[in-house]
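Novice: No sequence on hand, only this structure:
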């Protein structure tokens, strides 16, 4: 039972990064001799370059056949999630909670995860090729849709944003490296597959570096002084509520569209996930010039921990049920 509820090591690493940012901010401070901004920017470019190298064109070609499932998953990721957050905007507009609402919208507009979605679907005996396709294509769609969801509301905040620099950063750090990776996949794709584990560790290292740097700046500007422990507890409760609403709705859509058992698992597991990797990277592009990035990432980090914990338990249970039926 304890093994089933084992805390994800990456979640622990995130907590450690935030603690280090609070007690040892020297490396990420504004006057630090270490160019963390440049290092994290270069790291982001490499993440998407390796992502392009790792994309399997055959899986994507074959995956297009199951269009009804893919359309449902991507609609859940990029339409259902934001639409559950949008109606509450009038309640929080021009209040002290508007920034927290924006953080929830940012989380809701993000792509699905890649590795954890595939692993969980595999564990639960779902449609694995469809999971790989949706996880892969979600990151590409997110490059376009996530900023589109955010831009109208970013302009209404009191924070000054330079949109030319935002678009330049999105193109230079994400789009160009991704395209370059896709072009070089023929030559370096096999190398990327062989070193998949090391590249995954590199991704996580860059994300932890960005989280550390972002929280250092937030602590420097005392941005968290406006968020109480009670509000953080409410944030966790809202994240939980959002997860179970989407999990229930994706299950209902699966039944409505007569998906088979394997497709229902993939629809639910991929359609309820949000990517911390993409979230951290996009937050750098959209909010990187401000100190609010720490608060912007809070709901996402809570959601990341919750989705891994809950889906891993459900996946293990469904995998055992399927195994019993086969036996």
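Specialist: That came through fine. In this text, all values refer to a predicted model and were calculated from it rather than measured experimentally.
Novice: Going by C-alpha atoms from here, please, whenever you check contacts or count neighbours.
Specialist: Noted.
Novice: Number of residues surrounding the nearest residue to residue 193 once chain neighbours are set aside?
Specialist: Nearest residue to residue 193, sequence neighbours excluded (Cα to Cα, 6 or more residues apart in numbering): residue 54, at 6.5 Å. Counted with other Cα atoms under 10 Å, residues neighbouring residue 54 total 21.
Novice: Repeat that for residue 247.
Specialist: Neighbour count for residue 247, taken as other Cα under 10 Å: 19.
Novice: likewise residue 144?
Specialist: Residues near residue 144, counting by other Cα under 10 Å, number 12.
Novice: Alongside the first one, take a look at this:
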């Protein structure tokens, strides 16, 4: 079995964290990168580009597969958060409070869009259903992700200003996404011709957000006292979450007698979590908290593991198909 190579973006996330460790000043609050302004501008740019690339025809084609939608959204916003709530007391004393918060943040995040669709296509699954579900998940997450986080943070005495956070998510994520869809008839063909450059710009902005997220935590010395084994522990928890979700989705799909193509789309969309929206969401939900780097570590690890495992699965299922 051939193991897929890591792409430059995955390596870039590690380099962004190392750069923040070595040179935190520019990306910390008050630095010359001005993260208090560039973060929100970067978030808006990411979702404007997503809107320009999003095919409305594919959304319409997949909209009627309601059984798959129920399975995917149920796993993303019900099964995952319940699993996260069950894990929190078990992980107390194993991980720092910030890492436990980051693990729960993974559980309440929406699904990915681009990689879920790409993996579904590679495996011979139902691509319109994947596009519709991944997009629907992103929109639902604007409300349910901060709502889920507010339930946990309220118990720590540091409640999230829920209304303000949801408003920020709407302004900096939903509205740019909608603007991209409105501009698609005018700019859609141009964006498609230069899709590689658009994707490059999207990923570079995400790397900038990762860098600024880690800068403040390094400057405030948040990482001091963290166990060197924490990364391995987070990876084990991430793998456990991923395989639990995949098994649950597969079991429900088999029980419901779904076609193979729908099952593939449901497994990829239901088990994956978004880094592209997760980093901007964390920036908007948690603001300039010094522990933001620690909170983001679990989704960065989960993202890399899910791409590795899903690439192997997509290749295997494509051969069987």
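Specialist: Happy to help now that I have it. Treat the numbers as computed from the prediction; the structure is a model and nothing was measured.
Novice: how far away is the aligned partner of residue 217 of structure 2 in structure 1 from residue 253 of structure 1?
Specialist: Residue 217 of structure 2 maps onto residue 218 in structure 1, with residues paired by TM-score structural alignment. Residue 218 of structure 1 sits 40 Å away from residue 253 of structure 1, going by Cα to Cα, to the nearest Å.
Novice: circling back: what secondary structure does the match of residue 217 of structure 2 sit in?
Specialist: Here residue 218 of structure 1 is recorded as helix under DSSP: H, G, I helix; E, B strand; the rest coil.
Novice: which one is it nearest to, not counting chain neighbours?
Specialist: Setting aside the residues directly before and after it, residue 218 of structure 1 is nearest to residue 291 in space (Cα to Cα, 6+ apart), at 5.1 Å.
Novice: From residue 217 of structure 1, how far out is that neighbour?
Specialist: Going from residue 291 of structure 1 to residue 217 of structure 1 by Cα to Cα gives 6 Å.
Novice: Ignoring the adjacent residues along the chain, who's closest to the most centrally placed residue in structure 1?
Specialist: Nearest residue to the geometric centre of structure 1 (Cα atoms, centre = their mean): residue 275, 1.5 Å. Distance criterion Cα to Cα, 6+ apart; nearest residue to residue 275 of structure 1, sequence neighbours excluded, is residue 113 at 4.2 Å.
Novice: so where do the helices sit in the stretch 151-300 of structure 2?
Specialist: Using DSSP state H, counting those that start in this stretch, the helices found in the stretch 151-300 of structure 2 span residues 162-169, 175-193, 195-219, 230-256, 260-271, 278-286, 292-320.
Novice: In CSV: the ones you listed, plus distance to residue 37 of structure 2.
Specialist: Shown next, in CSV, are those (distance: least, Cα to Cα, whole Å):
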stretch, distance to residue 37 of structure 2
helix 162-169, 13
helix 175-193, 16
helix 195-219, 12
helix 230-256, 31
helix 260-271, 32
helix 278-286, 11
helix 292-320, 17
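Novice: just checking, what packs against the helix or strand hosting residue 144 of structure 1?
Specialist: Here residue 144 of structure 1, judged by DSSP states H and E, is contained in helix 128-154. Packing contacts for helix 128-154 of structure 1, counted by 3 or more Cα pairs under 8 Å, 6 or more residues apart in numbering; DSSP states H and E, involve helix 57-63, helix 67-75, helix 98-108, helix 115-123, helix 261-271.
Novice: Of the ones you listed, give the one that comes closest to residue 181 of structure 1.
Specialist: helix 57-63 (12.4 Å; Cα to Cα).
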